[in-house]
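[1] fold the following and give me the result.
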Amino acid sequence: MEPIDDLLFEVTDAFKTQKEDLLELVTLIDIYGEQVNQEGSYEEKTRFIETLNTLLEDNPSTTGEIGWDLPKGLLKFLSKDNVDVNGRLGTNMIVQGVMKCFYAISIQGEPKKCLITGLELLSSLCSKDFSKSDQQNKEDFVDKKANTLPPEGVIENSSNRKDFPSYGESKSSNEFFLKLKSYILFEFIGASLKRISTLFPSKYLGAAVSTIEKFVYSHADTFEDALFLLRRVYTFCRNYIPPDPPKDIQLNEDFTREMFDKVVEEESELQVRLLRRLCTFGISTPIKTVTTNADVKYYCALNQQKFELSAYYTEYLELFCRYYQMAFSLDVDIEGEFQNVIEECRIIYKSVPQEISAVNDEAKLVLERMVYKLAYTFEVQKAAKEKNVGLDYNGVILFSGIHYLETNQHLVKEMNITDAIYLYLRFTTPSLYSKVYYNVAVESVSRYWLWYAITTEPLEDVKKELKNLSVFVTKTLLHVLLQKNCIQVNQQLRMITFTLLTRLLCLIPEKVAFEFILDVLKTSPLPLAKTSVLCVFKDLSRRRISTKDNDSETDLIVEKLSKLKVNDSNKAQQSNIRHYIQLDSSKMKAVHDCCLQTIQDSFTADAKKSDILLLLTYLNIFIVLKKTWDEDLLKIVCSKIDSNLKSVEPDKLPKYKEIVDKNESLNDYFTGIK
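    You can find the predicted model right below:
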């Protein structure tokens, strides 16, 4: 490499002498920039960037011509060779210099070309850096909160100074540089948009929104810190200022004042629609894996428990509320749009037939599978046909939950259980067919509306609606709730959702509740699902309710629902008592057959630990229900286990002693009643 002084002299001289041959000037900057970046020292790279920035600032006309062609080369300086991901960005002169260069280009470069360059570079980050981040191991480093500030001009009007330091929170060097580069490009794109003078600004805003959506979508699952994407989209929307119409528009007979005013009005409306779209998309997509806690807050309020958020969720809630306020500033009719979502859900599910229409078991199976796929099919068809700029309905659902988190008030005062079920299925079942639709945040708000419906609507109306609801819809709801909850890692959320599932089983017809439990025991591939429904089955078999006029809709249920105590030990009325699930010979025989299958699975050579735990769950339930269970069936279970225990070595079977002890407990019971 040439001595840095000679190289810088040539670049400086080129700015003075080659103004007529701008292509040669750009080529010279690119060649020297790449040479310095590859072979130069940190000090030499710093000097090159500082000199280039000074030249760009001092030669605004030249910058206006060539500025749009420089960002790609500038971004190459942001690499692990030049930037310590553990260090303070504010002290890294290369980073500071690159950002100053971008700022100079953004205020002096040709805005349309700069915008196109920014969008192309942001799009290239989507494909290039995404693949790299999957291949490299993530590195831990100490400085999680780099207390640095970027150049004043680069982030002017930034709403949150946490945006820039948040780079330091990355645990992957690839993610670190992806965030750093995208941060610069977001600011560059926003600054370029403000300077474009056009009668049709929506054309350029639309291109920006489309590229930003693709970027956010591509990285929503890869960024460990979703706050970064939330902040970037929020800042872009908040800082966008519709440009004034060009002052040199010539009005004549072909383009009158009325036509001009109409164009301006239409453009203004379209820009607002684009920002509304990005606002609802930006709140929902980055937080696919982050719960909103709306259902947790509502549960705590019902149970008169204190609702507390960790610092992690508090930071998210702060941003949620900012988006919520921004939606209002964009005149988003959140309640009206939410009602539109409810109406769309009705369109999807209202035609699901009743069970009586299924002529045989095969037809029932077809209908059950159809319900699972209805929302997914609808969503795919809707996306294919959509031509207008509409709101992201995931964002609308989130805003309905954020409204409660922010105001402690419910967006709508009335929500019937049918609509709540349709809403839940509409936004949860598509994820069973494509991870594109997976969104934990939306699911948590959907559960909140289920809770709201069953605790605010009169119980008689709830049970009547559930009785009239298609069995296929009801069972799909129960299965999806259970399936989603079995993979839930948050213990509190798992407990709350199991409570919700139990509530629903108390409210639906007994026949449907038991069929669901039996279906899980027979077909579910999730061991936790079987264990969970067995525990629910035990509770519902023991829980007694008053049966006035042979109707289980009693004051006792209302009291239990309001207090959320499924397993309350209070005694029911002594007369005309009934259980949520009445044990009879057919029900006991059905559960007995499932238990025998589990016994068989538990004593095979390739038995899983989950099979053993399930067997122990069966034994626990039989011990609890032994006085009401069929004695002959219990003896068969004990005999089967005894014979299998004799054929295995104690050290080869997990939980061997526990199985022996529980089986002996049942045998002792039989001995005691002789």
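[2] CA atoms for contacts and neighbours, from now on please.
    Noted.
[3] quick one, strands of the stretch 551-674 of the chain?
    Using DSSP state E, counting those that start in this stretch, the strands of the stretch 551-674 of the chain run over 577-579.
[4] for the chain, that is, sorry about that
    Counting by DSSP state E, the chain has strands at residues 544-546, 577-579.
[5] list the helices and strands the first one packs on?
    Counting contacts by 3 or more C-alpha pairs under 8 Å, 6 or more residues apart in numbering; DSSP states H and E, the secondary-structure elements packed against strand 544-546 are helix 555-563, strand 577-579.
[6] buried deepest among these, which one?
    Compared across the helices and strands packed on strand 544-546, strand 577-579 shows the largest average neighbour count, a mean of 18 (mean count of other C-alpha atoms under 10 Å).
[7] so who does the residue nearest to E658 when sequence neighbours are not counted touch?
    Closest residue to E658 apart from its sequence neighbours, by C-alpha to C-alpha, 6 or more residues apart in numbering: L616 at 7.8 Å. For L616, the contact set (C-alpha atoms under 8 Å, 6 or more residues apart in numbering) comprises 658-659, 662.
[8] and this one, please, so the two structures can be compared:
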Amino acid sequence: MSLTDENEQNTSDSTLEAGEFEKVLSTLELAAADARESGDYLSYSTVLDICASDPTGFSNAEKEQILSHILGALTTDKEMTAEIGWDLPALLISYIDSDYDFVGPVRKAPGVYKVLKIFEVLAIEGNSKELFLKSTELLSTIKITDSPTENQENAEKFYDLKVYCLFELINSCLRRIHTLYPSKFLAMTMTSFINSIYINKVRYSNDFLWKRLYTFARNYTRPPLPDSTDLPAEELAKINEDEDYLQRKLLTAFLTEAINRFLVLETVGFAVDFFNYLQRMSPANAKYTNNFQLDMPVFDRLYELALSFDLDLTSSFRDFMKSSSELIDSIAYTQDSEDDATAKLVEFVVTDYQNNFCSSLISSEATAITDSLGGTLNLFTYSIAHSKVFDKVDVSIKSAVDMAIRLIVPGIVHSNFIYRGQHDVAIFWCWYAVHMSSKNGRDPTSEVGAIPKVVLMSFFQALLFATVSCSSNSYFRYVTLTLLTRFLSLASEDVSFNFIVNTLRECPYQNVKAAIVGVLKELSIKDKVIMDDLAESMSHAKISKEDSKNKGDSIPPPLPSRQNKAGVKYINLTEQRVNDVFALIDMCMSEAFTDGETGPYLNGQILPTLQAYLNFLFLVRNEKFIKGQRYQDVVDKVQKHIKGVEENAGDETSSSLGGIGILKVTVERLTL
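    Predicted coordinates for the structure are as follows:
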């Protein structure tokens, strides 16, 4: 078969033969002509469904011809458009999909321009109410996966185009619907858009949808009133007043809930940006994690729009902070045992999350319209994080911990409660609180020490879970893990060490255990930073104006200086703690070296944790309870296991041998 024959064969496999397509087009034209003559427009709609409902059977050129035919038929017969237009969006929307690679401008994508032109005709001449109902229904159901393309990024772009087309049609229809109760139609529009976000969570980018949200909310205008009504003027005025209020409430609920939904799997970057800011401000001129800086113009516009809708974001945040502390304190200071208090704490925050974060825009009894707490928190956090204005709200470390527990812990119980955007908010405010505590002359160690143990341990679990659940975002993971290390350094030795040991013993996520061993290493080898007593007392000294006049130009009190106290570690390796560490190492070795059907092999998933333990041992090898025989026993055991895996593999290539090579390098270091 020649190359030309192969191309023709491939074409015929995916599209109709030329003669068959001509028959399809001829059938459509005859059906349109018959409909115009007889007035039986429903028959023409049926023929369209039969002949043109599956665009995948046509080439791009053929799809253009079909769309041109439909456009011509509707343009020349307004009555046809009014009669069957409501049935066309579902058929036409699939014509947007193609093999276009989006290298050029969108207007060159096959079918898109013609579909928009048809929608324009429908918007002008179609039955506005029926079109609105069908379009909102369609917007609620279209999915990224509807596109036949295997390229996920392109599939998302086709989805964005479909949303654009439908939103334009919905907007146009809204302007033509004469009604006394526009809130009903606005609520339907909002619900369809929120549903579309919900069923299309996994995306490379939501930039386009962010802009559609802003544009719709900003440009929304009330649909026109009926031309005439029998209602008295007083009753009509009351209806209009109520409807104006309802529409404003719906718009704020829509704005905040859409933001909340966008950020289920996405983070804005509050925490990473603030962490970089702290590093840039560091007197040591620390090298910061990355070059990320918070810059999201559409969020600026959404924030300004929220203010124009009279949303009191500051008050909402203060209320959330206050209610978070009240919720946590109601459990933390009871006489329950630690286990009972922890269980009750989890139960309370999950119930609270269901009531305050998972509620719908409109209550099930249709008695209230609620703004999304998650969206409101993100808007307020953005205003602080982006402006770097830190005197707007005072957040103590305890308050930040309470908010973090409330936002993150529910996700540990059920995956439906994992909102990465809310994790981002929580981590930002924790870093903010630690920074402001030091900046305002408070002692972070004392603040953390005053937090009840059950609360602190739940908070550590929350940070650990945030690290695990956002593992794909390496920057956020690093910033969260660093925050956990910071809080462990501020907490008492016993609390910190017990948390680390329990995590290494019980945590089911191997990808975080190596990092936790690294945290143990940092806290065990670094000298503790302690505020100098004299500098601390002087920093609290008050000099009155009277004193200034008497003493002339006085030297201001020195700022608190922080010094490393040699020999004082964040976690001292006592005999009992060393025993716990060696027990953990033994457990890790038994998990790493396993006897399979063919003999011993190295579990590659456990390897990073084992390496972390061995590196930790090397750094603390001279500690009193580590040096000597116990240290050597670990080295001997690892070498014995390595030898067993190598002998079992023989001359065969084993997937574990690559890890063995890495491990041997680590062990060689231990023997130096």
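[9] F236 of structure 1: neighbouring residues, count only.
    Counted with other C-alpha atoms under 10 Å, the neighbours of F236 of structure 1 add up to 23.
[10] so what corresponds to it in structure 2?
    Residue correspondence, TM-score structural alignment: F236 of structure 1 in this structure matches F216 in structure 2.
[11] do R276 of structure 1 as well
    With TM-score structural alignment as the matching criterion, the partner of R276 of structure 1 in structure 2 is T252.
[12] with adjacent residues omitted, what lies nearest to the counterpart of F427 of structure 1 in structure 2?
    In structure 2, the residue paired with F427 of structure 1 according to TM-score structural alignment is L407. Spatial nearest neighbour of L407 of structure 2, excluding adjacent residues (C-alpha to C-alpha, 6+ apart): Q422 at 6.2 Å.
[13] for the aligned residue in structure 1 for that neighbour, list the residues it contacts.
    Aligned counterpart of Q422 of structure 2 in structure 1: V442 (TM-score structural alignment). Contacts were defined as C-alpha under 8 Å, 6+ apart; by that measure V442 of structure 1 touches 284, 288, 291-292, 394, 397-398, 427.
[14] V442 of structure 1 and L534 of structure 1: what is the separation?
    Applying C-alpha to C-alpha, to the nearest Å, the value for V442 of structure 1 to L534 of structure 1 is 29 Å.
[15] swap in T280 of structure 1?
    When distances are taken as C-alpha to C-alpha, T280 of structure 1 and L534 of structure 1 turn out to be 41 Å apart.
[16] then N468 of structure 1?
    From N468 of structure 1 over to L534 of structure 1 (counting by C-alpha to C-alpha), the distance is 26 Å.
[17] the more surrounded of these two?
    Counting neighbours by other C-alpha under 10 Å for N468 of structure 1 and for L534 shows that L534 has the greater number, 22 against 13.
[18] now do the same for that one: its match in structure 2.
    With TM-score structural alignment defining the correspondence, L534 of structure 1 maps onto V517 in structure 2.
[19] hmm, that match is touching T609, no?
    Yes - the pair formed by V517 of structure 2 and T609 meets the contact definition of C-alpha atoms under 8 Å, at 7.4 Å.
[20] what's the local residue count around the residue nearest to F537 of structure 1 when sequence neighbours are not counted?
    Once its chain neighbours are removed from consideration, F537 of structure 1 has its nearest residue in I517; the separation is 7.2 Å (C-alpha to C-alpha, 6+ apart). Using other C-alpha under 10 Å, I517 of structure 1 is surrounded by 22 other residues.
[21] can you tell me which residues contact I517 of structure 1?
    In this structure, I517 of structure 1 makes contact with 533-534, 537, judged by C-alpha under 8 Å, 6+ apart.
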